[in-house]
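Engineer: with the sequence up front, the predicted model follows.
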Amino acid sequence: MSSPVLSGSYDLSSLGWNDSLATELPTGTIPARVSRVDRGAAEVLCADGHLQVHYSARVRRAAADDPVALPCVGDWAALRQLPEGRFELEALLPRRTAFVRGGVGRTSRGGLSDDSQGQVLAANVDVVFVAEPALHATDTADLGRIERLLALAWESGGQPVVLITKADLLSESLEFLLDEVATAAPGVDVHAVSSLTGEGVEIVRGYLGGTRTAVVLGASGAGKSTLVNALAGAEVMETQQVRAGDGRGRHTTVHRELIPLDGGGLVIDTPGIRRIGLYDMGEGVDMVFADIEELAARCRFADCAHATEPGCAVIAAIEDGTLPERRLASWNKLQREAAWMASRTDARLRKELQNRWKVIHKEMRKPGRNRP
């Protein structure tokens, strides 16, 4: 039985295939790029067409040990033809970049577990578009969502870009909104986009071209699929209007999919993200909060906690209005979360955190503690 051919052949070089990747290809296999994944199977683009293939036992074992090893959209894979004629996904080639979120481990009952695991949302991406609709982007929680996605974007190795979608919903307040979002995204380009009017679409297209790959991330109702359609110049993704009354988006896109664009470049559409857990953070959080890191370098004490210490440049910036208090709270929260995630794989750090909590609990148990 041969692998189902879903469409015609592809020029691999237009999908990003190059000599460097060719050196990683196992003998006797052919290259393909993953365009969509399902349980135990994937749709891939290769010289033989758009194929549907199943995973080899080797791939399944690797994914069972570490979910990050599971094939994802954007991956380059090695396919091996079996005696019966069908192709099997034999192995993944090394990822150049990977957008990984934490907080997706599941219990035996199907619920989210505390001991969360990583999940790769997209691989080998050059640009990470963080989409936030103009209707909601001023809310504090949404600025926090932008910061979280940007931390993961920086960590992925791709170039983060914030897109304020549905810009046609705002008029006079749009510039204020862009400035406010820019404070949550230092060093990151922020653009207003309206797929309805075409505003900003060409700016977004300018980040693509050639073999560059972008992923569009954001909440449901952010206009991700509509933007992908505008970039493609065709209805390649199904779209829906937001619900009347509460303005919340519907989960139109239920899978991640790699879309080659006629004008060059590729874009990955994704379902709305509800849970944005940090995972294996290096410098991602520091990059998002570069403004606070710069202020912290001016503090009188090197170990300043930016709480009540004298000579704290961070607190001084909050008091004079140059740094939003919300931003410091968000930084503290993400720092704690990043440290906790790191402690799960670093025995030494985990022991330090445990000892720190023992000291805190001991202090709280002292007689008279917290009594009026």
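Structural biologist: Ah, there it is.
Engineer: make it CA atoms for all contacts and neighbour counts henceforth
Structural biologist: Fine.
Engineer: count of neighbours near residue 75?
Structural biologist: 25 (other Cα atoms under 10 Å).
Engineer: wait, doesn't it sit right on residue 123?
Structural biologist: Yes - assessed by Cα atoms under 8 Å, residue 75 is found in contact with residue 123 at 5.3 Å.
Engineer: need the residues touching each of the two.
Structural biologist: Taking Cα atoms under 8 Å, 6 or more residues apart in numbering as the criterion, residue 75 and residue 123 both touch residue 95.
Engineer: hang on, isn't residue 280 packed against residue 339?
Structural biologist: No - between residue 280 and residue 339 there is no contact under Cα under 8 Å: 9.1 Å.
Engineer: take a look at this one as well, against the first:
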Amino acid sequence: MNSKLKVNSMQDNTLDMNMLGWGLRWETAFAELKLEDAEPGRIVAGHGHKYRVITKRGEGWAELSGKLQHELPDRSDYPAVGDWVALRYFSDGEKDGMIHGILPRSSRISRRAAGSVPVEQMIAANVDVLLLVAALNLDFNLRRLERYLVMAWNSGASPVILLSKADLCEDPAHFVRETENIAPGVPVIAVSAAQDQGREELEALLQPGMTIALTGSSGAGKSTILNWLANEEVQLTQDIRESDSRGRHTTTHREMFVLPQGAVMIDTPGMRELQLWNDAGGGWSEAFNDIEELAAQCRFGDCLHEREAGCSVQEAVNSGELDRKRLDNYRKTRRELKFQASKERQRQRNDRRTTGKKEAPRGKGEQRRRFEQQME
């Protein structure tokens, strides 16, 4: 871990796990695993089949036990950054060990991985606050933010929108108002690391023991925000193309850092495109809550909000109360989530049909392709 870890005043120089978010809730869940001689740890980063994990002894390396690998049904059930795990050290005095259990997640931030086969790709786990970062430049896009809000509400984390690079915008307040219109009840903060703008509002979220994650498009300034809050360069950054304000991937993997304010922050690679995974948490209705409230006032319960008489949604569009582009995105994301759900149900049916049958061995090339797709 690049950021400096504080240790408590105990004589054995062990790490205070409370600063990583450990508490009674996790103690109870850990005890329920009933794994003797195991110690709790938190996943800092994943590197293929190896994981960087922090325990009371400090940072070390760990891998999954064969038994646990066999018990995990999907790749998304494998440890993700932010997960709490039960680890047995290889020997006394060592920091490395074997992972024998994973504690139930309080939140799970995920998306659909690229490819034709529906696969859930974990981004981070056990996040309290998810910072959705959008830069105030030519790449600013309200429709994209709506998609991120669906993901955030589905995750179980509380969303906060950060409008970064406010120093590059002549009227940040205008964009704050526009963003608040599509995100009722969600805090919206305009920040500028270059001018130290918005730091006080942002640091109010960084309470000791809290887990904060950054997500957003490439070039939005996530790593810059992390370095700004950490008061040191813990993540590399690079300039974006001035012609279209698009960035390249600076952060290549998910990683957790301890901030001097006492919170931990997870930085994630920028996304070129966000494919939604599912709507199990009701994120779509939450993200488009204003439209759902209008729809409840329609004359007909099965109103499609197109040309039906007594449609409150269309009346709001015609009066200017509702942006037609927002309504279009409401429909588009609903179709996408329904299609994704049908694909996942089909996959589950196929899996049930093959239960008990020996799967044909795949070639090494196919195994590698599927693994890289899921880890992308």
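Structural biologist: All right, it came through fine. Predicted model, so just to flag it, every value in this text is computed and none were measured.
Engineer: do a quick rundown of the helices in the stretch 151-300 of structure 2.
Structural biologist: Here the stretch 151-300 of structure 2 has its helices, by DSSP state H, counting those that start in this stretch, at 172-182, 199-203, 222-230, 283-287, 289-295.
Engineer: looking at these, which is closest to residue 46 of structure 2?
Structural biologist: Closest approach to residue 46 of structure 2 among those is made by helix 222-230 (18.0 Å; Cα to Cα).
Engineer: just tell me the aligned range of the closest one in structure 1.
Structural biologist: Using TM-score structural alignment, helix 222-230 of structure 2 corresponds to residues 224-232 of structure 1.
Engineer: nearest residue to the residue located most distally from the centre of structure 2 other than its sequence neighbours?
Structural biologist: Taking Cα atoms, centre = their mean, the residue of structure 2 most remote from its mean C-alpha position is residue 309, at 40.7 Å. Nearest residue to residue 309 of structure 2 in three dimensions, chain neighbours excluded: residue 299, at 7.3 Å (Cα to Cα, 6 or more residues apart in numbering).
Engineer: what's near enough to touch the one you found?
Structural biologist: Residue 299 of structure 2 neighbours (Cα under 8 Å, 6+ apart): 309-312.
Engineer: give the contact list for the equivalent of residue 46 of structure 2 over in structure 1.
Structural biologist: Mapped onto structure 1 by TM-score structural alignment, residue 46 of structure 2 lines up with residue 37. Under the criterion of Cα under 8 Å, 6+ apart, the neighbours of residue 37 of structure 1 are 43, 71-73, 255-256.
Engineer: nearest to residue 16 of structure 2, of the contacts of residue 299 of structure 2?
Structural biologist: residue 312 (55.1 Å).
Engineer: quick one: that closest one and residue 301 touch, right?
Structural biologist: No - with contact defined as Cα under 8 Å, residue 312 of structure 2 does not reach residue 301; the gap is 11.5 Å.
Engineer: who has more neighbours out of those two?
Structural biologist: Using other Cα under 10 Å, the more surrounded residue of residue 312 of structure 2 and residue 301 is residue 312, with 20 against 9.
Engineer: quick check: closest non-adjacent residue to that one.
Structural biologist: Using Cα to Cα, 6+ apart, the nearest residue to residue 312 of structure 2 is residue 298, at 5.0 Å.
Engineer: my read is that that neighbour contacts residue 314, right?
Structural biologist: No - using Cα under 8 Å, residue 298 of structure 2 makes no contact with residue 314, being 9.4 Å away.
Engineer: neighbour-wise, which of those two wins?
Structural biologist: Neighbours were counted for residue 298 of structure 2 and for residue 314 using other Cα under 10 Å; residue 314 has more, 23 against 20.
Engineer: quick check: that one vs residue 184 of structure 2, distance?
Structural biologist: 20 Å (Cα to Cα, to the nearest Å).
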